[in-house]
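# sequence and predicted model, in that order:
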Amino acid sequence: MKLGLQLGYWGAQPPQGTGELVAAAEESGFDAVFAAEAWGSDAFTPLAWWGRETSRVRLGTSIVQMSGRTPASIAMHTLTLDHLSGGRVVLGMGVSGPQVVEGWYGQPFSKPLARTREVVSIVRQVLAREAPVTNDGPHHPLPYRGEGATGLGKPLKPIVHPLRADVPIWLGAEGPKNVAQTAEIADGWIPIFYTPRSAAMYQPWLDEGFAREGARRTRADFEIAATCHLQVVRDAAEKAQVLDAMRPFVSLYMGGMGAKEANFHNQVFVRMGYEDLAREVQELYLGGEKDKATALIPDELVDDMHIIGTAGEVRERVAQWEETGVTTLMLSCRSPEEVRAVAELLA
């Protein structure tokens, strides 16, 4: 199992010390560095900026929001960065949610699975550069022939010859249909809240996708890149403090992300067996009682979602994650020293 450094997306200001983190990951044997985007910083620019000082680590987006750019634009960003990095890009994409897609990007959210399939098809056509790019689907028609069209649009191939036709495409997916489609059309999967305890829930969905006619990968060469917080502690008392510190993040995703009618993260917890808890946490959180919502999150859930323990316990837990099929652990590290310590512990 490989290690990835998750840089995430920026807060109110650009983060400090990121260049040193990336350098430590490169030196310590991490396989990849990932950047994210929400409705602030984008995912490609940080990889271009900090990745220029690296020569080995893969540069991944986790994730690019598909509604933020046309499929051809996503492919152009990927093509460009892949050339600049010498063929080290991993393109991670996802549909986000209706609040962001319609509220921030001004795009319709309907039919997210069909949209995803079209985006992946167009990106692959651009990178293959075998013929002018076309798409007959209703969501991203190429050439465009809809309202306001001049009728002058023509299929094109990229001017630049892509460095690789097979840039890995990983998809963020949460629900059964989306996970199955990901196994069918993508090279990898970026799950959220994937844990050893919940891993069995996903296996039939993945198997359904692998079994479809024309599936791109098999379980043997399909990547699963799971995100968690990893921290070595001295004893049970310190572990309890770390669990307390992580609890607000769980309640945020369970109760405060997305609209009440469409919180896909909340639905993941429901599928994990926390239906009553997820409903109560969401009601409290959306009602402004965030502290009460956070207090309801049990230690066992936080512990299952992350890898926290003594050095020996961490090694055992990492092995458990690997046994479930995880090929990359995406970790958020706070300092170069932490990056190096994690790499040494798991070498």
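Received the coordinates, thanks.

# could you use CA atoms for every contact and neighbour count after this?
OK.

# where exactly do the strands run in the chain?
2-6, 32-35, 58-61, 64-65, 89-94, 169-172, 188-190, 223-228, 230-232, 307-309, 328-331 (DSSP state E).

# okay, pairing it with this:
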Amino acid sequence: MKLGLQLGYWGAQPPANARELIAAAEAEGFDAVFAAESWGSDAFTPLAWWGSATQRVRLGTSVAQISARTPTSCAMHALTLDHLNGGRTILGLGVSGPQVVEGWYGQPFAKPLARTREYVSIVRQVLARQAPVTSDGPHYPLPYAGGNATGLGKPLKPITHPLRAGIPVWLGAEGPKNIALTAEIADGWLAIYYSPRLAPMYNEWLDEGFARAGARRSRADFEVAATCQVVVTEDRAGEIARLKPVTALYVGGMGAPELNFHAQVYRRMGYGDVVDEVTALFRSGQKDAAAAAIPDEMVTETMIIGDAAQVRDDVKRWEDSGVTMLLVTCHDPEHVSQLANLVPPR
């Protein structure tokens, strides 16, 4: 099992100890460091700034939102970062959700799978630099020939030669069709709310993608990076209670009530009635009651919580289910060291 340090996206201010966390992660043998974006800080700049002090760890976006940049712009970001860090970039992409895509980026959310497929295809064309980049669209036509076009656009190749044509592209995916698409066109899956209990279901979706004509990878060389809180504690019940408000927020308060992808994941786990109750409570302002309605197993389904022995056993269980990397959040360098000692780097 590999470990990836998930820095996430910034709150009101940049995190105060990110540089120390990254240094500790590299020193302790973590495989990668990731940054995310929502509608504040971006995913690429922190990796360039803080990553400049690293030598070995891979630097990945988890995730960069595809509506935030055109595919050619995203490829420019990736190839630039890859040159700066000497070939250690992972380009993690995701569609986000309709509230962000339409409310923040001012773009339609419709057809997310088709948009993703077209987006990744264009990114790969840029990085391959074998010919001028073209796309028939319909989402990202190149050259643009739609309304108000001058007719002067022409296909271009990047001026800068990418350091690596094969910068790995990982996709954040939650639903069956998106996970199958990920296995077909990507190099890795960024899984959120992964449950080892449901591994047979995930594997069925992944295998569908691997079996498609032209699939890029096979199970043998495909990475599954699962976001997972790993908490080492002698007070398991107390930690579970502390994490219930976070679960309630994502299940009941994130996204639109009509379309919450996180809630859909928990419905697939069998918690449909709980999701309905938590959503109703959270949306009515009863956040404490929403947290209280979360059963313990709904927390431990997607997180690893317990003493050192239990954490080791659970990490093995996640690895046996097909996960190749745990994306963990750490509060301080000591936490980084603690997890590294429990999950020795391979």
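Happy to help now that I have it. Just so we're clear, the structure is a prediction, and the values are computed from it rather than from any experiment.

# mean neighbour count and distance to Ala200 of structure 1 added to the strands of structure 1, as CSV?
Below are the strands of structure 1 laid out as CSV (neighbours: other C-alpha atoms under 10 Å; distance: least, C-alpha to C-alpha, whole Å):
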stretch, mean neighbour count, distance to Ala200 of structure 1
strand 2-6, 22, 21
strand 32-35, 26, 26
strand 58-61, 26, 26
strand 64-65, 25, 27
strand 89-94, 24, 23
strand 169-172, 26, 18
strand 188-190, 25, 15
strand 223-228, 22, 14
strand 230-232, 20, 22
strand 307-309, 23, 18
strand 328-331, 24, 18
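
# out of these, which is closest to Gly288 of structure 1?
Nearest to Gly288 of structure 1 among those is strand 223-228 (26.9 Å), distances taken as C-alpha to C-alpha.

# so how far is Leu91 of structure 1 from Val48 of structure 1?
Quick fix: residue 48 of structure 1 is Ala, not Val. 13 Å (C-alpha to C-alpha, to the nearest Å).

# so what sits against both of those two?
Both Ala48 of structure 1 and Leu91 lack any common contact, where contact means C-alpha atoms under 8 Å, 6 or more residues apart in numbering.

# tell me who's in contact with the closest residue to Gly94 of structure 1 other than its chain neighbours.
Spatially, and ignoring its direct neighbours in sequence, Gly94 of structure 1 is nearest to Gly172 (4.8 Å; C-alpha to C-alpha, 6 or more residues apart in numbering). By C-alpha under 8 Å, 6+ apart, Gly172 of structure 1 lies in contact with 62-63, 92-95, 189-192.

# may I see the strands of structure 1 organised as a markdown table, with distance to Met201 of structure 1 added?
Listed next are the strands of structure 1 as a markdown table, based on distance: least, C-alpha to C-alpha, whole Å:
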| stretch | distance to Met201 of structure 1 |
| --- | --- |
| strand 2-6 | 23 |
| strand 32-35 | 26 |
| strand 58-61 | 26 |
| strand 64-65 | 25 |
| strand 89-94 | 21 |
| strand 169-172 | 16 |
| strand 188-190 | 15 |
| strand 223-228 | 15 |
| strand 230-232 | 23 |
| strand 307-309 | 20 |
| strand 328-331 | 19 |
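
# do you know which of these lies nearest Ala180 of structure 1?
strand 188-190 (10.1 Å).

# in structure 2, which spans are helices?
18-27, 44-51, 71-84, 98-103, 112-128, 176-185, 199-210, 236-248, 261-268, 272-283, 287-292, 296-300, 308-320, 333-342 (DSSP state H).

# distance to Val230 of structure 2 and mean neighbour count for the ones you listed - can I get that in CSV?
Listed next are those as CSV, based on distance: least, C-alpha to C-alpha, whole Å; neighbours: other C-alpha atoms under 10 Å:
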stretch, distance to Val230 of structure 2, mean neighbour count
helix 18-27, 15, 19
helix 44-51, 23, 18
helix 71-84, 29, 20
helix 98-103, 28, 17
helix 112-128, 31, 20
helix 176-185, 24, 23
helix 199-210, 19, 18
helix 236-248, 11, 17
helix 261-268, 19, 19
helix 272-283, 23, 18
helix 287-292, 20, 18
helix 296-300, 10, 16
helix 308-320, 8, 16
helix 333-342, 8, 18
